[in-house]
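>>> got a predicted structure here, sequence first:
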Amino acid sequence: MKNLGILLVIVSFLISCDSGNNKRVLSGANGRINNLLIVMKNSEWQGEIGDELRKFIAEPVLGLPQPEAQFEVSQVPLESFGSMFKASRSILNIGIADKNSFTIATDVYASPQKIITITGENKEELIKEIQKNSSVIVSEFKKSDLRAIRKKILKEYWKPSTIETFKKQGFTLKIPKNYSKVEDNGNFVWYRYHLFGGNSMELISYTVPITSDDDENGNNIVAIRDTMGKKYIPGELEGSYMTTEEAYTPHIFEVKLDGKKAFETRGKWEIKGVFMAGPFLSYTVVDKPNNRLVVVEGFTYAPSINKRDYMFELEAILKTLKIN
């Protein structure tokens, strides 16, 4: 009987996902982005299975000044998984059952919602399933949250046709209407969202020609960034400007954006000569047909407070990039 509960949950998930054309009206999912509800036995959460989950669920987000886990986690046993918890945005079901399995379901009890269920025949098999699927687990929940936050913040956005740099350079980005223009000169665009207490979220974008293999292979990302920062992003004091923090080597990964080869860069910025700093996230897209790099970047200034969710929102915006 101990396996019956989780098996019934799995069956109900699969039935919900394959219920034919009879569409149900779902309530709105609750919970903030980057929050994860884990449904599993307390004893398993506190033991080796929980330890295996925490290895990647609680992994720090790259590029932030202070360590912040990529998910805020709540855990409940299956018997406490009532209607309030069922409306959570992101749910991870873990347990021992009659077979090893890994399933993903969407909009089961609420919308938008992502539910992942993992079972193993015993503790050892369950841990193997978790290890095998760890990257998929993170990716699925992150993609779901990105879609949810994009839907929320992009209900109103500046028409790209009204932004001179986008018109001239032939690419677009959906910038929410609550961001205000700082600069738009046809070659460089900069928008800002004012947070409380002088804090802010910033979006910038520009293009540079490809002049070498190093440009195309992502080896000059920091040098290009520092050149543009000196040219376009001044500090409060005369002669000060934005640069990449020298004491922190950025993390660079090859990715795809708008179907093209791109480089994701996560690091820290600082203002040369001024005590100001924070995290940045940029995407450098290799636009071969036009022999150029298209760069979109988000950074935030929010000292003494957590910045993970701000950077996540900027990521959602940056990934709307479209190159004509």
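Perfect, thanks for sending it.

>>> C-alpha from now on. contacts and neighbour counts both.
Noted.

>>> can you show me the helices along the stretch 1-150 of the chain?
With DSSP state H, counting those that start in this stretch as the criterion, the stretch 1-150 of the chain has helices at 4-17, 42-45, 48-57, 83-86, 123-153.

>>> elements contacting the next helix or strand after the longest one?
On the C-terminal side of helix 123-153, the nearest following helix or strand under DSSP states H and E is strand 157-158. Of the remaining helices and strands, those touching strand 157-158 by 3 or more Cα pairs under 8 Å, 6 or more residues apart in numbering; DSSP states H and E are strand 175-176.

>>> list of residues touching the very next helix or strand once past the strand it packs on?
Next helix or strand after strand 175-176 toward the C-terminus (DSSP H and E): strand 180-184. The contact list for strand 180-184 (Cα atoms under 8 Å, 6 or more residues apart in numbering) reads Ile163, Glu164, Thr165, Val189, Trp190, Tyr191, Arg192, Tyr193.

>>> let's have these in a markdown table, adding secondary structure, neighbour count and distance to Val25.
Formatted as a markdown table, these follow (DSSP: H, G, I helix; E, B strand; the rest coil; neighbours: other Cα atoms under 10 Å; distance: Cα to Cα, whole Å):
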| residue | secondary structure | neighbour count | distance to Val25 |
| --- | --- | --- | --- |
| Ile163 | coil | 17 | 39 |
| Glu164 | helix | 16 | 43 |
| Thr165 | helix | 23 | 43 |
| Val189 | strand | 20 | 42 |
| Trp190 | strand | 21 | 41 |
| Tyr191 | strand | 19 | 38 |
| Arg192 | strand | 21 | 38 |
| Tyr193 | strand | 17 | 35 |
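
>>> the structure to be compared is supplied as follows:
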Amino acid sequence: MKKRQFVYMALAFLLLMGMSSCRKKSINNPLTVNSVGAPWELLVVMDKSDWEAPQGRALFEVLDADVPALPQSEPRFKISRCDNADFDGLLKPVRNILLVEISHIYSRPKIHVTEDMWANSQIVMRIVAPDNE
């Protein structure tokens, strides 16, 4: 009888400990790293030729526009850029990433937004288009 009571108490204790240790983030992979960078920093992954073309300059002007209603001039983002070929494991944990890919394999322009793709607290926006238009 005492053995059965001990087993029930041990199971109740383990169940209580298991339930109290659960958090909302426990669904995520515990091996995923935390994102790096400030909330206002943005990594644009885009080939240099596209970045220097008119569509790249237009994208830069939108991202670098001043935040409205501030007493001084402040850009929306601190922008960094790298080529698609240079985007590797070292840059994947950056907090905010904008992937731009222009290729004939796409039939129409699309925008995909993904959270926590390579790191926790990360936003990855992917823009794909068939051409520069």
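Alright, I've got the coordinates. Remember, it's a predicted structure, so these values are computed and weren't measured experimentally.

>>> TM-score for these two?
The TM-score (TM-score structural alignment, normalised by the length of structure 2) is 0.72; 103 aligned residues with a Cα RMSD of 1.5 Å.

>>> quick one on the thing from earlier: quick one: the helices of the stretch 1-150 of structure 1 as JSON lines, columns for mean neighbour count and distance to Ile175 of structure 1 too.
Output for those, formatted as JSON lines (neighbours: other Cα atoms under 10 Å; distance: least, Cα to Cα, whole Å):
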{"stretch": "helix 4-17", "mean neighbour count": "16", "distance to Ile175 of structure 1": "34"}
{"stretch": "helix 42-45", "mean neighbour count": "15", "distance to Ile175 of structure 1": "41"}
{"stretch": "helix 48-57", "mean neighbour count": "16", "distance to Ile175 of structure 1": "30"}
{"stretch": "helix 83-86", "mean neighbour count": "14", "distance to Ile175 of structure 1": "33"}
{"stretch": "helix 123-153", "mean neighbour count": "16", "distance to Ile175 of structure 1": "9"}
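
>>> got those helices as JSON lines, with distance to Ala262 of structure 1 columns?
Output for these, formatted as JSON lines (distance: least, Cα to Cα, whole Å):
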{"stretch": "helix 4-17", "distance to Ala262 of structure 1": "34"}
{"stretch": "helix 42-45", "distance to Ala262 of structure 1": "38"}
{"stretch": "helix 48-57", "distance to Ala262 of structure 1": "25"}
{"stretch": "helix 83-86", "distance to Ala262 of structure 1": "38"}
{"stretch": "helix 123-153", "distance to Ala262 of structure 1": "18"}
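
>>> nearest to Thr300 of structure 1, of the ones you listed?
Shortest distance between Thr300 of structure 1 and the helices of the stretch 1-150 of structure 1, using Cα to Cα, is found for helix 123-153: 16.7 Å.

>>> quick one: that closest one to helix 48-57, angle?
In terms of direction (axes from the mean of the first three to the mean of the last three Cα atoms, to 10 degrees), helix 123-153 of structure 1 departs from helix 48-57 by 40 degrees.

>>> in stretch 91-105 of structure 1, what counts as buried?
Ile91, Leu92, Asn93, Ile94, Gly95, Ile96, Ala97, Asn100, Phe102, Ile104, Ala105 (16 or more other Cα atoms under 10 Å).

>>> test my guess that the first one contacts Val39.
Yep, that's Ile91 of structure 1 we're talking about. Yes - the criterion here is Cα atoms under 8 Å, and Ile91 of structure 1 meets it with Val39 at 7.3 Å.

>>> ok, back up a step: in strands only, show me the buried residues of stretch 91-105 of structure 1.
Among these, DSSP state E puts Ile91, Leu92, Asn93, Ile94, Gly95, Ile96, Phe102, Ile104, Ala105 in strands.

>>> report the contact partners of Trp40 of structure 2.
For Trp40 of structure 2, the contacting residues are Arg76, Phe77, Lys78, by Cα under 8 Å, 6+ apart.

>>> quick check: the equivalent of it over in structure 1 vs Lys181 of structure 1, distance?
When structure 1 is aligned by TM-score structural alignment, Trp40 of structure 2 is paired with Asn34. Taking Cα to Cα, to the nearest Å as the measure, Asn34 of structure 1 and Lys181 of structure 1 are separated by 29 Å.

>>> and for Thr117 of structure 1?
44 Å.

>>> circling back: any idea how far the match of Trp40 of structure 2 is from Val285 of structure 1?
Asn34 of structure 1 is 26 Å from Val285 of structure 1, where distance means Cα to Cα.

>>> max pairwise distance over the ones in strands among the buried residues of stretch 91-105 of structure 1: which two?
Ile96 and Ala105 (18.9 Å).

>>> kindly tell me how buried the counterpart of Pro75 of structure 2 in structure 1 is, as a neighbour count.
In structure 1, the residue equivalent to Pro75 of structure 2 is Ala69, according to TM-score structural alignment. The tally of other residues near Ala69 of structure 1 (other Cα atoms under 10 Å) stands at 17.

>>> surely Ala69 of structure 1 touches Lys55?
No - between Ala69 of structure 1 and Lys55 there is no contact, the gap being 10.5 Å when judged by Cα under 8 Å.
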